[in-house]
Structures are given as C-alpha cells and as structure tokens.
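Peer 1: okay, sequence plus prediction incoming.
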Amino acid sequence: MGDGTLFLNLSDNLCIDHISATTSTLIVQVVSMPAVSCCPLCGQASDQVHSRYQRVVTDVPCGNRSVRLHLQVRKFFCRTSTCPRKIFTERLPELVQPSARMTNRLRLALEELGLATGGEGGVRLAPKLGMPVKRSTLLRRVRAVAVPEVSTVRVLGIDDWAFKRGQHYGTIQVDLEQHRVIDLLADRSKELPGSGCNAILKSR
C-alpha cells in the first residue's frame, strides 16, 4: 500500500492503494486509515468493525482524465448499548457526503460551472474539462446552491439561461457590485422580481 494521497490531494486519513487507467478515466482504490469511527447518532467512538464494502464516487479530473474513487468503507458496531443505531457506516465528510455519488469538490466545481455558463452551456463544456455530467444533474447542482438573503441591490444584472436549449429558459439575477448570484427563476418573466426591489436595472 503506497502513500499517494498528494497525487489527488486527499486527506491524511485516506491512502491510495492502487491506481489503474484507461485512455479517459483514472480508477483509484482508496482505503480509510483511522482505526476508530464515531457513531453519527450518539457520537460514541468504536473500533469494532462489522464489515467492509466498496463505494464508488466521481472526483474532479486529473491530467485530462475523469477520476473515479473506489472507496473501501467500513461498517462498525456502535458500542453504546442504548443507541438505536446498532451498526453504522464510517463517514468521510472531508471528501464526500453520505449517499452522494460525487466528491464535495466535484459538486462545488459543477455548481460554479453551471452558474457561470448556464445549464446547456455547462453540459457541453463539462466533458471537455473531464467532468461529464447529465443536464439534470447539473441543473440539480445549480438549484441546490444556497442563495444568500439580500436587502438592497444597487446594480442588478438579469440574464437568461437554458434548462433545455430552444425550449425552456430560466432567469438568473446577479448583484453586479458584489459579483454574486441573488436568485434563479424558473421562467423569463418580464416583471422586475421582488416587490420594493431598490435597484438600478442593467440587462444585456
């Protein structure tokens, strides 16, 4: 087992066991190293391993190749007798969220790509960047972005972006002074959004 974590900038808790490659994809076998894990329900640490299984998640690209991480994940017995979670799966919060199929950093990259290019443009560009993604996945990532509450916007930018090119367009609102997204709307209504919106409207 070699220490190749710097290769993919993985945390010290993870170790690369093996790497194989095709012309377009790197497949990386990753092992979790800590001897103990804490129950997500009661917080009790346990070193009693119940079983192991392989979890596959997609990561950010490396060297113009897409990356798939094959994580060897353990299940532990909870040592708290009164805890209803008798068996739990170890968490890797610095890398991936529970049940997610992509790493945290890939999720953030797709959100940035979707917001910067719009739905249809992002779907076309993503494979060229080593991040092939379905239209529905990219739109889901964009919609999941937490939109901060805003009070007064002095300079408001409004543009459209494609859910499906030529058929369904939405509207994106941007605070041009703060360079941040304010809202994503499901249509291209010509009404100025938000009653009492104090803004200098600047539309392309």
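Peer 2: Nice, thanks for sending it over. Numbering: from 1, shown residues only.
Peer 1: switch to C-alpha atoms for all contacts and neighbour counts from now on
Peer 2: Will do.
Peer 1: list the buried ones in stretch 37-45?
Peer 2: Of the residues in stretch 37-45, Ser37, Cys38, Cys39, Ala45 count as buried by neighbour count, 16 or more other CA atoms under 10 Å.
Peer 1: and what of stretch 105-122?
Peer 2: 106-108, 110-115, 118-122.
Peer 1: and the residue of the chain most remote from its centre, which helix or strand is it part of?
Peer 2: Residue farthest from the centre of the chain, counting by CA atoms, centre = their mean, is Ser81 at 35.2 Å. Using DSSP states H and E, Ser81 falls within no helix or strand.
Peer 1: and what of Leu106?
Peer 2: Going by DSSP H and E, Leu106 is part of helix 104-117.
Peer 1: could you do Cys15 as well?
Peer 2: Here Cys15 is assigned to strand 14-21, by DSSP H and E.
Peer 1: quick one: residues in contact with that strand.
Peer 2: For strand 14-21, contacts defined as CA atoms under 8 Å, 6 or more residues apart in numbering pick out 1-5, 26-33.
Peer 1: which residues touch Pro40?
Peer 2: With CA under 8 Å, 6+ apart, Pro40 has these contacts: Phe88.
Peer 1: can you list the buried residues in the strand holding Cys15?
Peer 2: Leu14, Cys15, Ile16, Asp17.
Peer 1: which element follows it toward the C-terminus?
Peer 2: strand 25-32.
Peer 1: packing partners of the next helix or strand after that following strand?
Peer 2: Once strand 25-32 ends, the next helix or strand along the chain (criterion: DSSP H and E) is strand 37-38. If contacts are counted by 3 or more CA pairs under 8 Å, 6 or more residues apart in numbering; DSSP states H and E, strand 37-38 sits against strand 45-46.
Peer 1: who touches the helix or strand just after the strand it packs on?
Peer 2: Next along the chain after strand 45-46, taking DSSP H and E as the criterion, comes strand 49-62. If you take CA under 8 Å, 6+ apart as the criterion, strand 49-62 is touched by 8, 26, 66-77, 87, 100-103, 105-106, 109, 129-131.
Peer 1: ok, second structure coming up, stack it against the first:
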Amino acid sequence: MAISELLAVLFPHLACLCIDRVFRAGRSVRIQARTRTSQAVCPSCGVLSGRVHSRYERRLSDQAIAGQETVIHLQVLRFLCRNEVCAKKTFAEQVPGLTVRYGRRSIGLGECLRAIALALGARAGARLTHRLAAAVSRMTLIRMIPSLPDAAADSRPQVLGVDDFALRRGHRYGTVLIDMATSRPIDVLAERSAESLAAWLQGHPGIEVVCRDRAGRYAEGTTRGAPDAIQVADRWHMWRNLGEAVERTVTKHRHHLRELPQTTTQIDPAPPRDPQPDSDPKPREGRLAERTRQRHTAIHDLLAQGRQIRQIARELGLGRTTVRRYVRPWRSTAVPLEPPPTPPTVRQVTGWILRHPDNLQPDERQQLETLTAASPAPASVREHVRGFAHMMLHLHGDQLERWMSAVEFSDLPELRSFVTGLRRDLDAARAGLTLPYSSGKVEGQVNRIKMIKRQMYGRANPDLLRKRILLAD
C-alpha cells in the first residue's frame, strides 16, 4: 500500500494535505503540513478567487496518535476576494473535515470533546480528556455544551410522554417531553404548568396520544393545547394510588393483625446452643467486672436494710439511674433468649394484598387467609384489588365502570375515595387500562435526568441541563 493510501485510511482528515515533516516536541507529536489548493470560494459572497494575498500558519490540536498529544502546524493561504462589492476584502481557506473558522482544534477533536462533555459533564469529562492525551479544562467543556445546536426532530411525534422532574427539589420543577416511538426527549420546559404545556402543544400540532401521570396540571394543559388528543393515565400511578387506599384500609383494621398466627423471620436462624443448667457460666475477670459485682452486692445489702434508692445513691455516690440498673436481677442464663415473634406490620399486609397470590410465601398466604376470615373489610379489599389487577394486566378497560360501581356500593370509604379520583379523570383512566401505552419510558428519562444533575455538581442551570438532556446519547 502506498504512503498516500495508508494516510487516507488511517488519517482521512489529513489526506488532502501535503505532509512536510513529522517530529516530536516534548510529549507531543507535531505535524507540519500545507494545503494543495490554488483557489477558494469566498464565504461571504460565494465568488471563486485564485488571487493569493498571503500565507500564514495555524496550529490545530488533533486527536491523539498512539496515546500522544498531536498538534498540526498547518500553512494555509489567504485570498483576495474578486467581488468588489463584497464586505470581505480577504479570506482564509478552510480544509474540509479538518478546520473551521477561528478554530484551534480539528473538527474530529472538537466532536470528540463535545461527546465527552455531553456524556460525562465537566469534572469527569476533563479527567478523561487527560487520559486521552487531549487535555482541556472543565470550563472549556462547559462552554462547549451551550454552543451546540438543538437536535432537529426527524418527524412530529404522534404519541407524546409528559412528566415533571425537579430542578430544585421542593421548590422548582420542569417538564420533559418524550417521543414514545423513539424513546428520546424532544423538548424540556422550564416549568410544570398547564399554560406551558398547552402553549407547546399548540405550537406542535399532530399529537394523537398523550401519556401522563394523574396530575391535574398536565390534564388541563393537554385539554387546552391538544383537545383532540387521547389522554392516557399511567397504570403504575393508578396502581400506586390504589395501594395507598389499601394501606389506609389495613391501618383502620390493624387491631386484627395481633390475632394472626405469628411467625419468626424468614431467615434461617443459627442452631441454638444447648444450655447447661447444671454448670454455671465462667464469671468474667477484670477490674471492671469486680467493681460491678461489688456495687451490686452493696446496693442489694442496703435494699435489704430498707433503704430507698435516693438514699442508696447518696450514700454510695452513684446516680439514681445507675442504682436502678443494679436493682434489676442478674441474667439467669448465658444463652440469650429468642425474641418473641411480632405480628405483621400494616405495610407487610398491604404488600400481601397487592402482590400476585402465586408470589406469596406459604406462611404469608396463611396469615392473609386468617385476616380475611376474621374481618370482612380486608377480604373485600383483596377481591377488589384482584379485579383491578386483572383489568390492568389484560387491558380490560371496558370493565372499569362496573368495577367502580361495585366499590361504590361497598363499605370501604378509602377505596371509594380512590374511585372518586378515577371518575374525575375517567376517560384517561379508561384509556390507560385499554391502550398499550404507559409512562415507563418517561420515568426512565426522569431517572436519566437525575443522573445528569448529579454529574453537574451544582451547575445544572436550566439552559445547560436542557442541552445535555436533549443531546446526550
């Protein structure tokens, strides 16, 4: 393979140059090169010119070669513009794929640094550039991000996902908009309000389905901005709201939990040691152990004489709390007793009701059966939860009205409150239990935003954060 062909394969951005010299200077590799052009097009008026005004040298940082920093000493031409009415009298030529106007880095290195800035942020990205022999500061990486243009959308989304995220938790929140077909964010709004969402939807017609949580502001904004779009309430949020209602119901009947058959923890305990009642344990030795025994004997002698705790404490120079501790009897055995089993908590019972019956342990299933047999309210709650789970798993939204009517006729005020909330958002709830769309992809992007915020170490202002959300891979 000829040298020119090898250069075109390994360094395609240098193939159009004349390489005069390659040498080492300190830790960097230097390449002296010049262009082969004899004419260029004026960037202002577009007129071709071959009149050379002067020559000068540019220094460009390039991507590392064999782990070594690379600098290109590039000699370029400056041409005179032949158009007399052009504002530019002279202009410098640019090498396609290598240089840009006023650029001090090659195009390839600039793209690499921008990708690092988007993926890792400032500090972590700067540490990586040192390892890549293309070191830049964290401030340089931060400045690169806002200068990037927004990604052009290939097509208008038909299914849109909407959710909020915290800019400053508890104080300021923004809104992220996701194209559900590509799972990519398409825009970020600096606030979470019905007005901002409605304005965005009016400026982007063609949205057919909007996946959202059960927040009223997004329902209102979608109704105002895209009245013909189908709103889909997320199934996970409905299940969570149902779980909260179930927990309130179990809390109301928690006195029945003490009657359940109590079991110990599921972790297999270590085999107990056989106590030896006939042999006393070996007493502890040492100054502290001897002092403890002396104090215990003195206190109990004074108690036998009818002294009060206050008098004993004053006579022995001890605190009353210390004296009370010594009044307690000694531990009768060296083997610690097993803690008594405790009844299940409200949270545990709520989890049993919400979990699939096949995923319950035998003792959990037994305790749940005992609870539902002892109290009609938990039994009724379990049946309603199973009915809702069947609708949610098999997308039978047509059964929602019948399910809600059955709950409204029951003596379960907590579940009736849940149904009242569903009726306020009935169309979206029915669509969420019928259509295959959900907000799972949106929640994944919200988690990704949290990771980006943690990488930015306090520099997550809305403009910079928006660029990383939209452009990072």
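Peer 2: That came through, no problem. Just so you know, these numbers come straight off a predicted model, no measurement behind them.
Peer 1: how alike are these chains, TM-score-wise?
Peer 2: Once superposed, chain against chain, the TM-score is 0.73 (TM-score structural alignment, normalised by the length of the first structure); 188 aligned residues with a CA RMSD of 3.5 Å.
Peer 1: count of neighbours near Asp175 of the first structure?
Peer 2: Per other CA atoms under 10 Å, the neighbour tally for Asp175 of the first structure reads 19.
Peer 1: check contacts around it.
Peer 2: Applying CA under 8 Å, 6+ apart, the residues near Asp175 of the first structure are Val153, Arg154, Val155, Leu156, Gly157, Val181, Ile182.
Peer 1: look up how far Ile186 of the second structure lies from Arg192 of the second structure.
Peer 2: 16 Å (CA to CA, to the nearest Å).
Peer 1: ugh, wrong one, Ala406 of the second structure
Peer 2: 42 Å.
Peer 1: higher neighbour count, these two?
Peer 2: Using other CA under 10 Å, the more surrounded residue of Ala406 of the second structure and Ile186 is Ile186, with 21 against 12.
Peer 1: which element is the more buried one on?
Peer 2: strand 184-189.
Peer 1: isn't Val155 of the first structure up against Cys197?
Peer 2: No. Val155 of the first structure is beyond contact range of Cys197, at 10.9 Å (criterion: CA atoms under 8 Å).
Peer 1: between the two, which contacts overlap?
Peer 2: What both Val155 of the first structure and Cys197 touch, as defined by CA under 8 Å, 6+ apart, is an empty set.
Peer 1: how about the residue nearest the centre of the first structure, what does it touch?
Peer 2: Geometric centre of the first structure, nearest residue: Arg107, 1.8 Å, by CA atoms, centre = their mean. For Arg107 of the first structure, the contact set (CA under 8 Å, 6+ apart) comprises Arg141.
Peer 1: equivalent analysis for Glu364 of the second structure, please.
Peer 2: Trp352.
Peer 1: sec struct for it, please.
Peer 2: Secondary structure assignment for Glu364 of the second structure (DSSP: H, G, I helix; E, B strand; the rest coil): helix.
Peer 1: separation between it and Ala298 of the second structure?
Peer 2: Taking CA to CA, one finds Glu364 of the second structure at 52 Å from Ala298 of the second structure.
Peer 1: with Gly97 of the second structure instead?
Peer 2: From Gly97 of the second structure over to Ala298 of the second structure (counting by CA to CA), the distance is 94 Å.
Peer 1: and Val22 of the second structure, by the same measure?
Peer 2: Counting by CA to CA, the gap from Val22 of the second structure to Ala298 of the second structure is 94 Å.
Peer 1: what of Asp463 of the second structure?
Peer 2: Asp463 of the second structure is 75 Å from Ala298 of the second structure, by CA to CA.
Peer 1: repeat for Glu111 of the second structure
Peer 2: On the measure of CA to CA, Glu111 of the second structure and Ala298 of the second structure end up 83 Å apart.
Peer 1: please apply the same query to Asp150 of the second structure.
Peer 2: In terms of CA to CA, Asp150 of the second structure sits 83 Å off from Ala298 of the second structure.
Peer 1: swap in Arg310 of the second structure?
Peer 2: 14 Å.
Peer 1: residues in contact with the residue lying closest to Trp161 of the first structure once chain neighbours are set aside?
Peer 2: Closest residue to Trp161 of the first structure apart from its sequence neighbours, by CA to CA, 6 or more residues apart in numbering: Gly118 at 4.9 Å. The neighbours of Gly118 of the first structure, taking CA under 8 Å, 6+ apart as the test, are Trp161, Ala162, Phe163.
Peer 1: from the chain's centroid, how far away is stretch 64-77 of the first structure?
Peer 2: Chain-centre distance of stretch 64-77 of the first structure: 15 Å, with CA atoms, centre = their mean, to the nearest Å.
Peer 1: which residues in the second structure does that stretch align to?
Peer 2: Using TM-score structural alignment, stretch 64-77 of the first structure lines up with residues 67-80 of the second structure.
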